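> Here is the input, now give the coordinates:
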Amino acid sequence: MHLIPLPALADNYIWLLHDDHGNAVVVDPGDAAVVEQALVAHRLQLRAILLTHHHHDHIGGVPALRAHHGVPVHAPDDERIGEATARVRDGDRVELAEPSVQFEVIAVPGHTLSHVAYVGAGILLCGDTLFSLGCGRLFEGTPAQMLASLDRLAQLPGDTLVCGGHEYTEANGRFARTIEPANADLQQRLQEVAALRARLEPTLPVLLAGERATNPFLRVDTDAVIAWCERQGAGNDRVARFAAVRRAKDGFRA
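Below is the predicted model:
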C-alpha cells in the first residue's frame, strides 16, 4: 500500500492510499480539487472515502467527489456528516476489495465526541486526535476522554505510521520543548522537522515509537512530564496532568 499526504487548505493533510493497480482510497478530503488533481497525476481510480470526524476542513470535498466517482463514504455515526453511506463504530472493520485493505475502527472521542481513527496495513489514520508532537484541541470531549483515546492509540505497534490531519509539527515541537527541554529524542526530532520544512516537505507520516518518545501528550506518566506538572500543581493524577499540558498548549504563543 502506498501512502501520499496531500497538502490542502491552510495546513490540512488529505491522505491518499493506493495499490499497484491504480485503486485508491482517500481519507478526510476537505478539498475535492486537491484529490482530483492527485488522482489524475498518479493515474488512480478512487474507490472509497474514509472520514474521521465532522469538521468541514475534513469533509468539505466529499459531495463533489461522490458526485464524480460514486464511491462509498465510511464515516462516524454522526448526523452532522450527511454524505455517509456506511456508519462505523468502535470495533468495526472496513474491508475494501480495491485496494485490498482492511481497517479497524477505533473510537477516539476528545476532539469531537464521534471522532474515529482507522488502523490497517501498518497505518494509523487519526484525523485531529493525534498529531506529531501534539494532539487535538478538546472541542467536545473531556480531558479524560482524550487521554483514554490517546492511550489506546499509543498501545499500537511502534512501527505504525501516524497520519494526522494537520501540519502542526513545528509549533507543537516548540511547545513540547518547554515541557521536556532535556529530551534528546525530542531535540533530534526538532532538527529533522526543521530540515523537512526548510525543503517544504511534510513532517508526516511519523513512527508511533518516535511519538511515544517525544510527544508530551503521550508521556504524562514519564518522570520529566510529571515533574513539569507538579510545578503547575497537577502532579498526582494522570488526567489532571494531561489537562494541565493541554491547557498550557492552548495558551502557548511562540
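
> hey, let's count contacts and neighbours off CA atoms from now on
Fine.

> Please, which helix or strand holds residue 125?
Using DSSP states H and E, residue 125 sits within strand 123-127.

> no wait, residue 242
Going by DSSP H and E, residue 242 is in helix 238-250.

> List the buried residues of that helix.
Going by neighbour count (16 or more other C-alpha atoms under 10 Å), the buried part of helix 238-250 is 238-246, 249.

> Please generate a structure for the following sequence too, so the two can be compared:
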Amino acid sequence: MLLVMEHPAYSQLRNVTPSAGVVLCPNPSYAALEGTNSWVVSAPGDTHSIVIDPGPEDEGHLNVLNAKAGEVALTLLTHRHHDHADGAHRFRQLTAAPVRAMDPLYCYGGGQPLVDGEIISVPGVTPQIEVVATPGHTSDSVCFFLWSGTPGESDLEGIFTGDTIAGRHTTMISETDGDLAAYLLSLKLLEERGAGIPLLPGHGPDAPDLQPFARKYLDRRKYRLDQILKVWQTHGKDISLKEMIDLIYDDVDPVLRGAAEQSTRAALKYLESLPSS
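Model prediction:
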C-alpha cells in the first residue's frame, strides 16, 4: 500500500511533484511556521540531485537531508537568512557539493554567484532550474522555477519561493536590506508567471496554484499601506512608530510585533519615497 504523506512530515522525503520532494526541518517557530522546507530536485532514474535551502545548522536535519537526497551535485540558496542558509557550509562538508547563492558570501566549494535569468543544468539531474531574482524580502532573494527538462520545452512543475511567498501567512520585509517597492514588483512577476503553477515555499504547505497567494500578498500590502495613510490623515505624520503599530496591528499576535515593526518601517520608507501628489 502506497503511503501518501502530507505537510507537515518531519525528517521524511515527501514527494510533491514528479521531480521535487521536501524534507521538513524540525525548527518550528512563529517565523518558520512548522519549520524550514528543504527541497530535493531529482527525477525518477536520476543519479544525482539538487538541494534547495538545506536549512539551519542542525546536524540531525542535515544528516537526514543528505541521506534522503542521495548523491547531491549542487546546493542552492533562496536567500541568506539563517533558517535557510546557516547549514549550507556544513552541508557542503557532508556532500562535497558546491553551494550557490545570489550573495557571494554564501557561495561555498567553488560555487559561483547566481545570475538572474540563468538556467541551471546539472549532469545526472534531468530537471533544469531557471533562476529568477525576486528581491524585496531581502536584496538577495531569488525564486527557482523547476522545469521537468529544457525550459520552455517541458513542464513547469513548480516554483520554489523561499520566503518571498510562504505557504501560509505573509512575509516580513527585512529592515536591513528589504525593499517594499522591489517586493511589490517581485510579487507581480510571480502572480503573472505563477498562474496554475504549484507553489513550493520555504515554509508552510505547498499548494497547487501560486497565483492566488501572490494576489493575496499584494492585497495585504496595499491594505497596510492604506492603513498608514489613514493614520497619517487622522494623527499626522509625527505619530510615533509604537503608536502607529498599536493602531494598525491590533489584530496581530504580540509575539510578531518585531516583524510588524520591520515591515512598517519598510512601508514608511516606501511611502516617503513616492512623489508628492
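
> follow-up on the earlier one: name the nearest of the buried residues of helix 238-250 of structure 1 relative to residue 83 of structure 1.
residue 246 (32.2 Å; C-alpha to C-alpha).

> returning to what we had before: what stretch of structure 2 does the following helix or strand past the strand holding residue 125 of structure 1 fall on?
Where DSSP H and E defines the elements, the next helix or strand beyond strand 123-127 of structure 1 is strand 130-131. Aligned by TM-score structural alignment, strand 130-131 of structure 1 falls on residues 165-166 of structure 2.

> quick revisit: tell me the average deviation of the strand holding residue 125 of structure 1 from structure 2 after fitting.
By mean C-alpha distance after the TM-score superposition for structure 1, the fitted strand 123-127 of structure 1 averages 1.0 Å away from its aligned residues in structure 2.

> rewinding a little: and for the match of strand 130-131 of structure 1, what's in contact with it?
171, 201-204, 213-214, 217 (C-alpha atoms under 8 Å, 6 or more residues apart in numbering).

> which one in structure 1 is aligned with residue 263 of structure 2?
Counting by TM-score structural alignment, residue 263 of structure 2 has no partner.

> What segments of the stretch 151-254 of structure 1 are strands?
161-164, 206-207 (DSSP state E, counting those that start in this stretch).

> For residue 207 of structure 2, list the residues it contacts.
So residue 207 of structure 2 contacts 167, 198-200 (C-alpha under 8 Å, 6+ apart).

> Among these, which pair sits farthest apart?
Farthest pair in these, by C-alpha to C-alpha: 167 and 198, 10.8 Å.

> The contacts of stretch 165-166 of structure 2 into a markdown table, with extra columns for distance to residue 178 of structure 2?
Below are those laid out as a markdown table (distance: C-alpha to C-alpha, whole Å):
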| residue | distance to residue 178 of structure 2 |
| --- | --- |
| 171 | 11 |
| 201 | 19 |
| 202 | 17 |
| 203 | 19 |
| 204 | 21 |
| 213 | 20 |
| 214 | 18 |
| 217 | 16 |
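
> now, which of those sits nearest residue 186 of structure 2?
Closest to residue 186 of structure 2, out of all of those and judged by C-alpha to C-alpha, is residue 214, at 9.2 Å.

> And for residue 119 of structure 2, the neighbour number?
Neighbour count for residue 119 of structure 2, taken as other C-alpha atoms under 10 Å: 18.

> For it, which non-adjacent residue is closest in space?
Using C-alpha to C-alpha, 6 or more residues apart in numbering and skipping residues adjacent in sequence, the residue nearest residue 119 of structure 2 is residue 130, 4.6 Å away.

> measure the one you found to residue 196 of structure 2 for me?
17 Å (C-alpha to C-alpha, to the nearest Å).

> What residue in structure 2 is paired with residue 176 of structure 1?
Using TM-score structural alignment, residue 176 of structure 1 sits opposite a gap in structure 2.

> so who does the closest residue to residue 176 of structure 1 other than its chain neighbours touch?
In this structure, residue 176 of structure 1 finds its nearest non-sequential neighbour in residue 216, 6.0 Å apart by C-alpha to C-alpha, 6+ apart. Neighbouring residues of residue 216 of structure 1 by C-alpha under 8 Å, 6+ apart: 133-134, 176, 179-180, 225, 245.

> what do we get in structure 2 for residue 216 of structure 1?
In structure 2, residue 216 of structure 1 lands on residue 216 (TM-score structural alignment).

> that older thread, can you tell me which of the contacts of stretch 165-166 of structure 2 are buried?
For these, buried by 16+ other C-alpha under 10 Å: 171, 201-204, 213-214, 217.

> now, which of the residues you listed sits nearest residue 89 of structure 2?
residue 202 (18.7 Å).

> From residue 129 of structure 1, how far off is residue 47 of structure 1?
25 Å.

> can you give me the helices in the stretch 51-200 of structure 2?
Secondary structure of the stretch 51-200 of structure 2 (DSSP state H, counting those that start in this stretch): helices located at 59-69, 82-85, 88-95, 180-193.

> can the ones you listed go into CSV with extra columns for distance to residue 269 of structure 2?
Shown next, in CSV, are these (distance: least, C-alpha to C-alpha, whole Å):
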stretch, distance to residue 269 of structure 2
helix 59-69, 38
helix 82-85, 25
helix 88-95, 32
helix 180-193, 8
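
> wait, which of the ones you listed is closest to residue 108 of structure 2?
Among those, the nearest to residue 108 of structure 2 by C-alpha to C-alpha is helix 88-95 (6.7 Å).

> Would you tell me which helix is longest in structure 1?
Under DSSP state H, the helix in structure 1 containing the largest number of residues is helix 184-198.

> Buried residues in it, which are they?
So for helix 184-198 of structure 1, counting by 16+ other C-alpha under 10 Å, buried means 186-187, 189-190, 193.

> can you tell me which residue in structure 1 aligns to residue 72 of structure 2?
So residue 72 of structure 2 corresponds to residue 46, using TM-score structural alignment.
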